[in-house]
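J.: structure for the following, please:
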Amino acid sequence: MKRNATAVWIGSLKEGAGKLTTQSKTLENTQYSFKSRFEEGVGTNPEELVAAAHSGCFTMQLSAYITETGFEIESIETKCDIDLVEGTIITSHLTVNAKIKGITDEVFQELVTKAEKNCPISKLLNAAISTTATLV
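T.: Sure, this is the predicted structure:
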């Protein structure tokens, strides 16, 4: 399986602007700029997209592990916070709130750790990856 996205940038770093388009067209000519990345501008930015990718990938991986163990998932919500410091993403922190019928916190935490280590985006990132998970 291969997926792709395209970025087009016009102009200088601070005054220019870019557009992102994904293969699925979910993002189509979506604006990003210096202001949307480093200030409060309209549009997305690469770090926000990495956060979306990591939270989505992790949640799917956790769902697979929970399903394999035979528990019923009511809901899993994962927020990802990316820290960009001096041009490097240094951390990706996942905050998980889940409703899983019949699971113990011990089993849940084991599956969270397994998903954190094994989701493809976690494997891709050269950053400290951490997770806070709560059963509700």
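
J.: from here on, just use CA atoms for contacts and neighbour counts.
T.: OK.

J.: got the buried residues for stretch 25-37?
T.: Within stretch 25-37, the residues that qualify as buried by neighbour count (16 or more other Cα atoms under 10 Å) are 30, 31, 32, 33, 34, 35, 36, 37.

J.: following up with a second sequence; could you model it the same way so I can compare the two?
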Amino acid sequence: MKTTNTGSATYEGLGKSGKGLVSTGSGALSAQPYGFQTRFEDEPGTNPEELIAAAHASCFTMALSFKLAEEGFENGTVTTSAEVTLEKDGDGFTVTKSALATKGKVAGLAQDRFEELAADAKANCPISKLLDAEITLKTAFEG
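T.: Predicted coordinates for the structure are as follows:
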């Protein structure tokens, strides 16, 4: 199975004074504001690291849910938060870490098995893999 999903962003103005809008192809996010002020100050809106954190938390949680289902469990709850760290790196910035914190409630499952399945889900969720994946880029420019 193969799926392709889309997202888009526009940034009007340049640098710190610019303002952007980000959307998802599904419409779940539509023209949500982002920019320097939403990333480094307290202006309402989102930022790339927050979106990565949400993507990583949701992907990992779904992967763990499927691992639990493969073990024969039918009911339960898994809740995960992700904290993505952005640090100054020379003249720019680098995402240095994504820290996942998960809680599970599955009747009849031993804690050590939950931890094993969580470690497997962390290693194999597509967003975890993406953080080390090959990235390709196509560009177009009008001057």
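
J.: got a TM-score for the two of them?
T.: Comparison of the two superposed chains (TM-score structural alignment, normalised by the length of structure 1) gives a TM-score of 0.90, and 126 aligned residues with a Cα RMSD of 0.9 Å.

J.: in helices, which of the buried residues of stretch 25-37 of structure 1 appear?
T.: In helices, defined here by DSSP state H, the members of the buried residues of stretch 25-37 of structure 1 are 34, 35, 36, 37.

J.: all helices for structure 1, in order.
T.: Counting by DSSP H, structure 1 forms helices over residues 34-38, 46-68, 105-118, 120-124, given from the N-terminal end onward.

J.: for the aligned partner of residue 13 of structure 1 in structure 2, which non-adjacent residue is spatially closest?
T.: When the structures are aligned by TM-score structural alignment, the residue of structure 2 matched to residue 13 of structure 1 is residue 15. When the adjacent residues along the chain are set aside, residue 15 of structure 2 lies closest to residue 36, with 7.7 Å between them (Cα to Cα, 6 or more residues apart in numbering).

J.: roughly how far apart are the aligned residue in structure 1 for the one you found and residue 46 of structure 1?
T.: Aligning on TM-score structural alignment places residue 36 of structure 2 opposite residue 34 in structure 1. Counting by Cα to Cα, to the nearest Å, the gap from residue 34 of structure 1 to residue 46 of structure 1 is 11 Å.

J.: center of structure 1, which residue is that?
T.: In structure 1, the C-alpha nearest the mean C-alpha coordinate belongs to residue 54, at 2.4 Å (Cα atoms, centre = their mean).

J.: ok, now how distant is the aligned partner of it in structure 2 from residue 125 of structure 2?
T.: The equivalent of residue 54 of structure 1 in structure 2 is residue 56 (alignment by TM-score structural alignment). For residue 56 of structure 2, the distance to residue 125 of structure 2 under the criterion Cα to Cα works out to 8 Å.

J.: then residue 37 of structure 2?
T.: With distances taken as Cα to Cα, residue 37 of structure 2 is found 31 Å from residue 125 of structure 2.

J.: the nearest residue to residue 51 of structure 1 once chain neighbours are set aside and residue 117 of structure 1, how far apart?
T.: For residue 51 of structure 1, the nearest residue in space outside its immediate sequence neighbours is residue 80; the separation is 5.2 Å by Cα to Cα, 6+ apart. From residue 80 of structure 1 across to residue 117 of structure 1, the span is 15 Å (Cα to Cα).

J.: higher neighbour count, the two?
T.: Residue environment comparison for residue 80 of structure 1 versus residue 117 gives the larger neighbour count to residue 80, 23 against 16, counting by other Cα atoms under 10 Å.

J.: so that one touches residue 97, yeah?
T.: No: Residue 80 of structure 1 lies out of contact with residue 97 (Cα atoms under 8 Å); the separation is 11.9 Å.

J.: and residue 100 of structure 1, what pairs with it in structure 2?
T.: When the structures are aligned by TM-score structural alignment, the residue of structure 2 matched to residue 100 of structure 1 is residue 106.

J.: and residue 124 of structure 2, what pairs with it in structure 1?
T.: When structure 1 is aligned by TM-score structural alignment, the residue opposite residue 124 of structure 2 is residue 118.
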